[in-house]
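**Student:** sequence and computational prediction follow.
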Amino acid sequence: MKDIIRNKRIELGLGQGQLGQCLGISASAIGMYEQGRRMPTADDIPVLCKVLKITPNELFGWDKENTVSANNDVSKRIDTLEALVSELIEQISRK
C-alpha cells in the first residue's frame, strides 16, 4: 500500500501536504503512510481512493485474478468441510 500511495500521489503531481489537506490530515501522516509506519483509517480510505483515482482493491494491491483465485480456494475448502460434516452425521446416525 505504501508504494501505491506514493506512486499515485507523485503521478498526479500532488505533494504530501496537498494529499493530506484532501483527507484533513497532516503531510507527516501521509509520509508515514508512504513509509509503511501508519495505515489510513477506514474513514480515510474512500477519500484517499477518490483523490488518487484508484479503487480500494488497487490501494490494497489486490487484483481480480488473485481475488478470484482466493475465492476458489475458499470454496474448495468449504466443499471439503461440508463433505466431512455429512460423513460424520451419517456415521453418527448409524450408531
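**Tutor:** That came in fine, so what should we check first?
**Student:** can we go C-alpha only for contacts and neighbour counts from here?
**Tutor:** Noted.
**Student:** can you tell me which residue is nearest the centre of the chain?
**Tutor:** Relative to the mean C-alpha position of the chain, the nearest C-alpha, by C-alpha atoms, centre = their mean, is the one of F60, at 3.7 Å.
**Student:** show me what contacts that one?
**Tutor:** Taking C-alpha atoms under 8 Å, 6 or more residues apart in numbering as the definition of contact, the neighbours of F60 are M1.
**Student:** look up how far V51 lies from it.
**Tutor:** Here the criterion is C-alpha to C-alpha, to the nearest Å. By it, F60 lies 15 Å from V51.
**Student:** okay, now the one to match up with it:
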Amino acid sequence: MLGSTIRKLRLSHKLTQSELGKKLKVSASTIGMYEQNRRTPDNNMLKDIARIFNVSVDYLLGMTDNSTSSLKINSQNPVLNDRDKKDIAKDLESIMSKIDSGEDGPLYYNGHEMSDEDKELFRDALEFALKRIKVENKQKYTPKKYRK
C-alpha cells in the first residue's frame, strides 16, 4: 500500500526515482525499494515524503483517502489548489532560508538557540499555519457568487 502510494504521487508530480531521491537525499534504488515495499521508510522519511508531496502521513499510510484532511473542516470550506500550494511553499522556503542564513541572527526559543531538529519542527508548524491562513482567507474573501 505505502509503496504504491509513493509511486502514484511521484508519477503524478512527474518525478523520476532519481529526482525524488535527490529531494530526499537518498539513492534512486532506495526509492525503488520503497515503491516495491521491499524497504520501509522511517518516521522522519515519511514526514519528508509527505512534505514534498503536500499530503498527510496518514494519507501515505493508507489511513485516509483524503490527502489534505487536516485542511477541510467541512464540505463548504475552500481547499488549496496547486497555485496556493506553490505560493505557500515559496513563502515557507523564503522564511526558512532567512532563518537558516542567520540574516537576523540565530533563532532562539526559551533562551536557547534552536537546534536543526527544533527548526524542522518550527518549519512544520509554520507550514501548517500558512495553509490554514490561506484556507481561512479564501473562505473570507471569496465572493459569494463563486462559492459552491
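**Tutor:** Received the coordinates, thanks. For clarity, every value in this text was computed on a predicted model and none was experimentally measured.
**Student:** secondary structure class for L15 of the second structure?
**Tutor:** The three-state label given to L15 of the second structure by DSSP: H, G, I helix; E, B strand; the rest coil is coil.
**Student:** what does it align to in the first structure?
**Tutor:** Counting by TM-score structural alignment, L15 of the second structure corresponds to L14 in the first structure.
**Student:** the longest helix out of those in the second structure maps to which residues in the first structure?
**Tutor:** Ranked by residue count under DSSP state H, the longest helix found in the second structure is helix 116-141. With TM-score structural alignment applied, helix 116-141 of the second structure matches no range in the first structure.
**Student:** can you list the buried residues in that helix?
**Tutor:** Across helix 116-141 of the second structure, burial judged by 16 or more other C-alpha atoms under 10 Å covers 119, 123, 126-127, 130-132, 134-136, 139.
**Student:** likewise for stretch 58-68 of the first structure?
**Tutor:** Neighbour-count burial for stretch 58-68 of the first structure flags L59 (criterion: 16+ other C-alpha under 10 Å).
**Student:** for it, measure first residue to last.
**Tutor:** 15 Å.
**Student:** circling back to that earlier point, now the buried residues of helix 116-141 of the second structure in CSV, with distance to S97 of the second structure?
**Tutor:** CSV is the format used below for the buried residues of helix 116-141 of the second structure (distance: C-alpha to C-alpha, whole Å):
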residue, distance to S97 of the second structure
K119, 11
R123, 11
L126, 13
E127, 14
L130, 16
K131, 19
R132, 21
K134, 21
V135, 24
E136, 26
Q139, 30
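**Student:** any idea how far A29 of the first structure is from the match of L15 of the second structure?
**Tutor:** In this view, L14 of the first structure and A29 of the first structure are 15 Å apart by C-alpha to C-alpha.
**Student:** would you pull up how far stretch 31-42 of the first structure lies from the middle of the chain?
**Tutor:** Relative to the mean C-alpha coordinate of its chain, stretch 31-42 of the first structure is positioned 13 Å out (C-alpha atoms, centre = their mean, to the nearest Å).
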